[in-house]
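1. Generate coordinates for the sequence data below:
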Amino acid sequence: MREGTKIILFGATPMGLSVAAQLRGKGLDPLLADDDEAALAAAAARGFRTAEVNCLEDGELQAVGIGRDAGLIFCLFQNDPQNVFLTLSARALAPELEIVSLTQSGESAQTLLAAGADKVIDPYEISGRKIHDLIRRPLVAETLEHTVFGQQDLSLAEVVVTAGSPLHGRTLDGLEVNRSYNLLLLGVVDREHGNDFVFAIGQDGYRLDPGDVLVVIGPEEAIAGFKRDACC
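-> Next comes the predicted model:
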């Protein structure tokens, strides 16, 4: 990225604020754009530059720099159709613009690339690829908990399935940890198959065996409750 490149983050979401903080830590000054007045006010209170923009209007995109001086944009809205539409519009206005887009599902990744995104960020895929290493390296996991997750009162935890546990024999979809415990189930480390990490998404029929390790993200209090109930 050239020095002085104008960077715009579309979406004053938690992800947008996190990316903005990372860029600011590197001495950059990104612009946060959104049409949510409350979210923009919260971002401005943290010292970020903001702009109220309706991403459905090409004129408003051009007004903040698309097709003029913007060199890099991030599409960080929390729904894929909005990111796809923004990517299409920005690419049409600025063929040379570098576009990085967030996706909430693997199915939308190809759509975003076809729409003109240069890079697509899938947080679930990124997390999944690293889970196994984190479990093998507890110091890294502990550091992550006290930095990234700790800032939002979130923790990464592993729950071992024992022979006498109520989890033994249950299927992943039958756990319903999101509804019952307000936890995100990323997947399971399958000890019987070489410690492979199995994503929870698309594995509804996967049945838990003793030695399997569930990997969850959520508030520490909720994790503690899940561990208590899962204990034999």
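
2. C-alpha from now on. contacts and neighbour counts both.
-> Noted.

3. quick one, what contacts the residue nearest the centre of the chain?
-> By C-alpha atoms, centre = their mean, the mean C-alpha position of the chain lies nearest to residue 123, the distance being 3.7 Å. Residues in contact with residue 123, defined by C-alpha atoms under 8 Å, 6 or more residues apart in numbering, are 102-104.

4. Give me the subset of the residues you listed lying in strands.
-> With DSSP state E as the criterion, strands contain residue 102 from among the contacts of residue 123.

5. Now do the buried residues in stretch 95-111.
-> For stretch 95-111, a neighbour-count test (16 or more other C-alpha atoms under 10 Å) marks 97-104, 108-109, 111 as buried.

6. elements contacting the host helix or strand of residue 110?
-> Using DSSP states H and E, residue 110 sits in helix 106-115. Contacts defined by 3 or more C-alpha pairs under 8 Å, 6 or more residues apart in numbering; DSSP states H and E place helix 106-115 against helix 80-93, strand 119-121.

7. which other residues reach that helix?
-> Here helix 106-115 makes contact (C-alpha under 8 Å, 6+ apart) with 80, 83-84, 87-88, 91, 101, 103, 119-120, 122.

8. I'd guess residue 71 is in a helix, am I close?
-> No: counting by DSSP: H, G, I helix; E, B strand; the rest coil, residue 71 falls outside a helix, being strand.

9. in terms of contact, does it touch residue 9 like I think?
-> No: counting by C-alpha atoms under 8 Å, residue 71 sits too far from residue 9 to count as a contact (11.5 Å).

10. higher neighbour count, those two?
-> Shown here are residue 71 and residue 9; by other C-alpha atoms under 10 Å, residue 9 has more neighbours (25 against 20).

11. and this one, so I can compare the two:
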Amino acid sequence: MVGDRRLLKTLSVMAAIAVVGVAYFHFKLGLGWIQATYEVVITLSTVGYQRPAVELATEDMAFLAVLIPGGVGTGAYAASLMVSQIVEGDLAQHLGFRKMTKQIGALHGHVVVCGMGSIGRLAARELKEAGREVVCVDRDPALLADLRDDGFMTIEGDATDENVLGQAGVPVAEVLVAAMQNDAESVFLTLSARFLNGRIRVVARGSDERVERKLRRAGANRVILPTILGGRRLAQAVTQPNVLDFVDLMTSRGEHSLRMDEVRIANSCRFVGQTIQGSSFRQRFGVIIVAVRSPDGAMRFNPSDELVCGAGDILVALGEAADLDRLKSEASDTA
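-> Okay, the predicted model is just below:
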């Protein structure tokens, strides 16, 4: 920063003045190093001389006449710079928080991620890369500072506190991700989020099946068990390595353009009432419809060409990223 460089320069000049002063007292006036340093300190600090260490000649007085204002002026300037940086830093931080609070207050339908451990941070970054607006909540100010540097909106506080959840916009959020490392906190957070927003979708992290049952009773729509998922993937890497490679290819955000995605059929979409074959998904968009989930939650895998698309259906489609984006656009209300 410019202020840091200015302060460093000023302190360097002040140090140089002190060194020159010590050298003058030592070599010119014959004082020892300690006594010379003492004389410079009381000179630059404007304490003054109660008793001169030696008889000062005219040229000595001339030197001190230059040394004193130079040292005092430089010291005063350095002090003013330090005070300025402290005040400006606090002000900038305050204004930054006010701006972020306004940004969060204007959100609607965003995602709130609570618990910025390794899993929470990874989830937040994946969501941001997917184009979602994300608010991160945690108690640790250092973690939140790093996330703000990466462009995230953050709220510092206890995620189980309803006031903190309110500041994060949970009452108007679409999804809450409970990535807490403590299972009891995840359950309480899920209950609090459900109380603040009955329509919010809650995705919670748990440690085992017992906790999963509690989280679902508390209102979680989906529970992720990292240890169990990790164990299954380790086994798949041994027994089904090619299947695992394919799944990783479809779900990761690498340089490849092939992916699997969800496409929601809007009410005004032209696909409503048409069969999968009649919609020409493969011919027009180059995508494969892997499954269809109807609004009642029923999932049809490898649907037949004669299956009729309905409003609110979700197509699980496989294809090139650009083709999927075109299909999403045409399936939306604005198509």
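
12. How alike are these chains, TM-score-wise?
-> Once superposed, chain against chain, the TM-score is 0.55 (TM-score structural alignment, normalised by the length of structure 1); 142 aligned residues with a C-alpha RMSD of 2.5 Å.

13. before we move on, back to that, and which of the contacts of residue 123 of structure 1 is nearest residue 156 of structure 1?
-> residue 104 (19.4 Å; C-alpha to C-alpha).

14. picking up where we left off before, now the contacts of helix 106-115 of structure 1 in CSV, please, with extra columns for distance to residue 133 of structure 1.
-> Below are the contacts of helix 106-115 of structure 1 laid out as CSV (distance: C-alpha to C-alpha, whole Å):
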residue, distance to residue 133 of structure 1
80, 29
83, 31
84, 32
87, 33
88, 36
91, 37
101, 26
103, 23
119, 24
120, 23
122, 18
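
15. Drop anything exposed from the residues you listed.
-> 80, 83-84, 87-88, 91, 101, 103, 120, 122.

16. Mind picking the two most distant members of the residues you listed?
-> So, those by C-alpha to C-alpha: farthest apart are 91 and 122, at 20.2 Å.

17. And the helices in structure 1, which stretches?
-> Using DSSP state H, the helices found in structure 1 span residues 14-25, 37-45, 58-63, 80-93, 106-115, 123-136, 138-144, 172-175, 177-181, 220-230.

18. Over which residues of structure 2 does the last one lie when aligned?
-> Residues of structure 2 offer no counterpart to helix 220-230 of structure 1, counting by TM-score structural alignment.

19. Ok, the fifth one next?
-> Under TM-score structural alignment, helix 106-115 of structure 1 corresponds to residues 209-218 of structure 2.

20. List the buried residues of stretch 65-85 of structure 2.
-> If you call a residue buried by 16+ other C-alpha under 10 Å, then stretch 65-85 of structure 2 has these buried ones: 67-68, 70-72, 74-75, 77-78, 81.

21. so how far is residue 90 of structure 1 from the closest residue to residue 120 of structure 1 other than its chain neighbours?
-> The shortest distance from residue 120 of structure 1 to any non-neighbouring residue, by C-alpha to C-alpha, 6 or more residues apart in numbering, is to residue 101 (4.9 Å). Remark: distance between residue 101 of structure 1 and residue 90 of structure 1 (C-alpha to C-alpha, to the nearest Å) = 11 Å.

22. next one: residue 227 of structure 1
-> For residue 227 of structure 1, the distance to residue 90 of structure 1 (C-alpha to C-alpha) stands at 46 Å.

23. So between those two, which is more surrounded?
-> Shown here are residue 227 of structure 1 and residue 90; by other C-alpha under 10 Å, residue 90 has more neighbours (26 against 15).

24. ok, the equivalent of the more buried one over in structure 2 - contacts?
-> Matched across to structure 2, residue 90 of structure 1 falls on residue 193, judged by TM-score structural alignment. Residue 193 of structure 2 makes contacts with 162, 165, 170-171, 176, 200, 202, as judged by C-alpha under 8 Å, 6+ apart.

25. okay, now residue 180 of structure 1: neighbour count?
-> Neighbours around residue 180 of structure 1, by other C-alpha under 10 Å: 10.

26. separation between it and residue 223 of structure 1?
-> Using C-alpha to C-alpha, residue 180 of structure 1 is found at 11 Å from residue 223 of structure 1.

27. related to what we said a few turns ago, can you lay out the contacts of residue 123 of structure 1 as JSON lines showing distance to residue 31 of structure 1?
-> Putting these into JSON lines (distance: C-alpha to C-alpha, whole Å) gives the following:
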{"residue": "102", "distance to residue 31 of structure 1": "17"}
{"residue": "103", "distance to residue 31 of structure 1": "21"}
{"residue": "104", "distance to residue 31 of structure 1": "23"}
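
28. In structure 1, what stretch matches the lengthiest helix in structure 2?
-> When structure 2 is parsed with DSSP H, its longest helix is helix 58-105. The counterpart of helix 58-105 of structure 2 in structure 1, using TM-score structural alignment, is absent.

29. list the helices and strands that helix packs on?
-> Applying 3+ C-alpha pairs under 8 Å, 6+ apart, one finds that helix 58-105 of structure 2 contacts helix 2-23, helix 33-44, strand 153-156, helix 162-167.

30. if we go to 7 Å?
-> Helices and strands touching helix 58-105 of structure 2, as assessed by 3 or more C-alpha pairs under 7 Å, 6 or more residues apart in numbering; DSSP states H and E, comprise helix 2-23, helix 33-44.

31. closest one to residue 278 of structure 2 among those helices?
-> Per C-alpha to C-alpha, nearest to residue 278 of structure 2 of these: helix 2-23, 64.1 Å.

32. Return the residue of structure 1 aligned against residue 118 of structure 2.
-> Counting by TM-score structural alignment, the partner of residue 118 of structure 2 is residue 14.

33. how many other residues sit next to its match?
-> Residues lying near residue 14 of structure 1 (other C-alpha under 10 Å) number 15.

34. And for residue 54 of structure 1?
-> Residue 54 of structure 1: 14 surrounding residues under other C-alpha under 10 Å.

35. tell me the contacts of it?
-> Residue 54 of structure 1 makes contacts with 34-35, 60, as judged by C-alpha atoms under 7 Å, 6 or more residues apart in numbering.

36. can you do 10 Å?
-> Neighbour list for residue 54 of structure 1: 33-36, 60-61 [criterion: C-alpha atoms under 10 Å, 6 or more residues apart in numbering].

37. would you turn the residues you listed into TSV with distance to residue 173 of structure 1 and neighbour count?
-> Below are the contacts of residue 54 of structure 1 laid out as TSV (distance: C-alpha to C-alpha, whole Å; neighbours: other C-alpha atoms under 10 Å):
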residue	distance to residue 173 of structure 1	neighbour count
33	37	25
34	35	22
35	36	15
36	34	15
60	43	15
61	42	20
